[in-house]
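> Coordinates for the following, if possible.
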Amino acid sequence: MRNYDLKEDIREYWSRRSATFDLAFGHRIPPGPELDAWAAAVREAIGPAPQKVLELACGTGEVTNVLLSLGHEVTALDFSEAMLGVARAKHDGNTRARFILADAERTMEPDQTYDAVICRHLVWTLTEPEQAFADWFRVLKPGGKLLVFDGDWTKPTPIGRIASLAVRVIERFIGHDPYYDGAMSERHANIMTRLPFSGGLTPEGLKPLVAAAGFAEVRFPSHRPIAVAQRRNADLRNRLRTRFYRRFVLTASRPEDGATAGPHLNTLPQPEGISS
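Alright, predicted model coming up:
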C-alpha cells in the first residue's frame, strides 16, 4: 500500500503541474539550438534511421516532439491523464504519435516490440527501479537501445551552490519565478524523501542496476551539449540554473539473441564530463 499511495501522490503532483509545466525553465525544448542538441543526442544514441520508440513518462510531449522531428514512430505513455491531454493536443493529427495512459514501471506493452526506449527525468521518480528496468528490457527487441536523460536532483554541485546563491541575489531585484519553484515545493520534497533514489540518482549507482537487468554497453555520453544549448538563449538566472545539479545521459542496449551482456567494463566518465 505504501508504494500505491506514493504513486498516487506522484500522479497528483504532476497532474497539477501539467497546465504550467512548459512555462518552467528546462522543461520545454524550443526550436533552435536546444532542439538541435536534443536531436543530436538521440541520433547518437539510437542511430539516424526511423525507428519504433517507446517514450516513458512523456509529460507534455516535448521529447515526443524531438523524436517525431527525427522521423520516429512514437508510443508515448504517461500515468497522468492531465499531462497526456497537453501532449495529445500538442501533437494532434500526427499519425506517427500514439499516446497511452500507462505506468512506466509496468508498461503492459508486448515483448520485444520496440527499437528504443527513451525517458527524460523519470528514473529518479521510480518506486521500483529493478522492476522498471526489467520491463524496459523485456519490451526492447534484441539489439534495442535504452536512452535515459536524468540527474541528481537531491543536492546541488559545488558550482551549483554558488549559482543558487547568485540566483537568490538576482531574484531580490527581479522577483521570484513561480513556475520554476513549483518543482521545489514542499510537496515535491516530501515525495522525494520517500523514493528509492531519495539519496540521489548518480551514474555510479545507476549503472549496476541497469546491468543487472541484462543491459550491455552501458555508457554515459556527455550531457554538456544540451546544457550549452539551453544557455544560448537564456537569461542570466536560467543560465545559472543549468549549473545547479549533476545531469547525465545513459545509453545501453539489449544484447542480440545468443549474446551475453558481458562484464560491463565501460568506465564511468569523470564528474566534470557529466556535470553541466
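> When you work out contacts or count neighbours from here on, use the C-alpha atoms and nothing else.
Fine.
> quick one: the strands in this protein?
Applying DSSP state E to the chain gives strands spanning 52-56, 73-78, 97-101, 114-120, 140-152, 216-219, 246-253.
> Show which residues not belonging to the second one make contact with it.
Strand 73-78 has contacts (CA atoms under 8 Å, 6 or more residues apart in numbering) with 50-59, 64, 67-68, 84, 96-104.
> Might one say that residue 179 is in contact with residue 23?
Yes. With contact defined as CA atoms under 8 Å, residue 179 reaches residue 23; the gap is 6.3 Å.
> In a markdown table, list the strands of the chain along with distance to residue 42 and mean neighbour count.
Listed next are these as a markdown table, based on distance: least, CA to CA, whole Å; neighbours: other CA atoms under 10 Å:
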| stretch | distance to residue 42 | mean neighbour count |
| --- | --- | --- |
| strand 52-56 | 11 | 25 |
| strand 73-78 | 13 | 23 |
| strand 97-101 | 17 | 17 |
| strand 114-120 | 9 | 23 |
| strand 140-152 | 8 | 22 |
| strand 216-219 | 14 | 22 |
| strand 246-253 | 10 | 24 |
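> out of these, which comes closest to residue 189?
For the strands of the chain, proximity to residue 189 was assessed by CA to CA; strand 140-152 is nearest, at 13.6 Å.
> Which elements pack onto that closest one?
helix 33-46, strand 114-120, strand 246-253 (3 or more CA pairs under 8 Å, 6 or more residues apart in numbering; DSSP states H and E).
> For the comparison step, fold the sequence that follows:
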Amino acid sequence: MLESRIEKYWNNRADSYNEIIQKQMACRKKQAWESLLLKYVGTRENLRVLDVGTGPGFFAVLLAGLGHLVTAVDKCEDMLKQARKNVERAGQNIRFVKAEAHAIDLPNESLDIIVSRNVTWLLPNPLEVYREWYRLLKPAGKVVVFDANWHLRLSDPELQAQCDKYRQLAIEKGYQDKFTQVQKEENDAIARKLPLSSEKRPLWDQQALSQCGFQQIEVQENISDLVHDEIERILYHPTPMFAVCATK
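This next block holds a predicted model:
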C-alpha cells in the first residue's frame, strides 16, 4: 500500500531529516521562515494553528514562538518523536497528533490557520486533503502551503536535464549529497505514484483550492531567494519553492 510505503520511507529518514532541521533552527533560515509566516499568518497572537506534516517540528516551534496555540500532525511516529524532543528543547507547549492529512480528528471550523511545508507533494489524495482543511477552518481562516515541483522532472525530460545541470553546478560550489542511492531510488519510485508529481504547481493548487470553496487565493511563485542559501538557490533553481495562501 502506497501510504504505508511513504510512512516507512520517512520514518527511516527521521534522524537525518532532524539534522537538517537542527541546522535550520541555528541559522538565518529560522528568521527567514518566521518572516514569511508573519506575512501570511499575521501578527495577531493566540490563533489556533495546525501544522500538517510537522516532521521534526520546525514550523510548530516557530509558530508557538510567535504566540500561537499549535497542534502538530504527522503520520510518522519517528518524526513525531524527533518533534517532541525539539519542542521540549525549545521550551514550547505543543499538542501532537498522529494522523493522515485527510483525516484529522478535530471539530468543524475549529482552526484559524493551517500550514504545511514540503508536504502536499507527498499526498496520494491532495484534493481530499484540501477539502478536509476547508472543513477544519473557521470562516476567514487561512491555509498556507509552501512547496515546489520537486518531482515534475520525472515526467518532463527538459526539466530533468535542467535539474541535472544545476545539481552539477551546486556540487562544484560545494554541495554534498547526503542521500544514499537506495533512498534516491525509493523517493523517485514513490513520487512516480503520486498525483502531484506530474502537475504544474502552484497553478494546480489555485484551481483545487478554488474548487474546495476558498474565496481568496494569493500566490507567490518563487520564495527561494528568501529561504534558501546560496548553494540551494543553485541546486533548486529549476524547481523554486512557492507559497500559496487561501482564505475561507
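> okay, now residue 20 of structure 1: neighbour count?
Neighbour count of residue 20 of structure 1, defined by other CA atoms under 10 Å: 13.
> Matching it against structure 2, which residue comes up?
Counting by TM-score structural alignment, residue 20 of structure 1 corresponds to residue 16 in structure 2.
> go on, residue 58 of structure 1?
By TM-score structural alignment, residue 58 of structure 1 lines up with residue 54.
> quick one, what contacts that match?
When contacts are counted by CA under 8 Å, 6+ apart, residue 54 of structure 2 touches 60, 72-74, 79-80, 83, 116.
> still on that earlier bit, between the helices and strands packed on strand 140-152 of structure 1, which one is nearest to residue 165 of structure 1?
strand 246-253 (16.8 Å).
> Where in structure 2 does the closest one fall?
Mapping strand 246-253 of structure 1 onto structure 2 (TM-score structural alignment) gives residues 240-247.
> Could you export the strands of structure 1 as a markdown table, including distance to residue 41 of structure 1?
Listed next are those as a markdown table, based on distance: least, CA to CA, whole Å:
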| stretch | distance to residue 41 of structure 1 |
| --- | --- |
| strand 52-56 | 15 |
| strand 73-78 | 17 |
| strand 97-101 | 20 |
| strand 114-120 | 11 |
| strand 140-152 | 9 |
| strand 216-219 | 13 |
| strand 246-253 | 9 |
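> out of those strands, nearest to residue 203 of structure 1?
Across the strands of structure 1, residue 203 of structure 1 has its closest neighbour in strand 246-253 (7.4 Å, CA to CA).
> contacting residues around residue 231 of structure 1?
When contacts are counted by CA under 8 Å, 6+ apart, residue 231 of structure 1 touches 238-239, 242.
> now residue 197 of structure 1
Shown in contact with residue 197 of structure 1 (CA under 8 Å, 6+ apart): 124-126.
> now do 7 Å
Shown in contact with residue 197 of structure 1 (CA atoms under 7 Å, 6 or more residues apart in numbering): residue 124.
> In structure 2, which residue is most central in space?
Central residue of structure 2 (CA atoms, centre = their mean): residue 117, 1.7 Å from the mean position.
> Tell me the counterpart of that one in structure 1.
Residue pairing (TM-score structural alignment): residue 117 of structure 2 is matched to residue 120 of structure 1.
> and that match, how far is that from residue 95 of structure 1?
Distance, residue 120 of structure 1 to residue 95 of structure 1, using CA to CA, to the nearest Å: 23 Å.
> Check residue 159 of structure 1 too.
Using CA to CA, one gets 44 Å for the distance from residue 159 of structure 1 to residue 95 of structure 1.
> cool, and residue 210 of structure 1?
Applying CA to CA to residue 210 of structure 1 and residue 95 of structure 1 gives a distance of 32 Å.
> One more: residue 77 of structure 1?
Between residue 77 of structure 1 and residue 95 of structure 1 the distance, using CA to CA, works out to 16 Å.
> Residue 174 of structure 1 too?
In this view, residue 174 of structure 1 and residue 95 of structure 1 are 43 Å apart by CA to CA.
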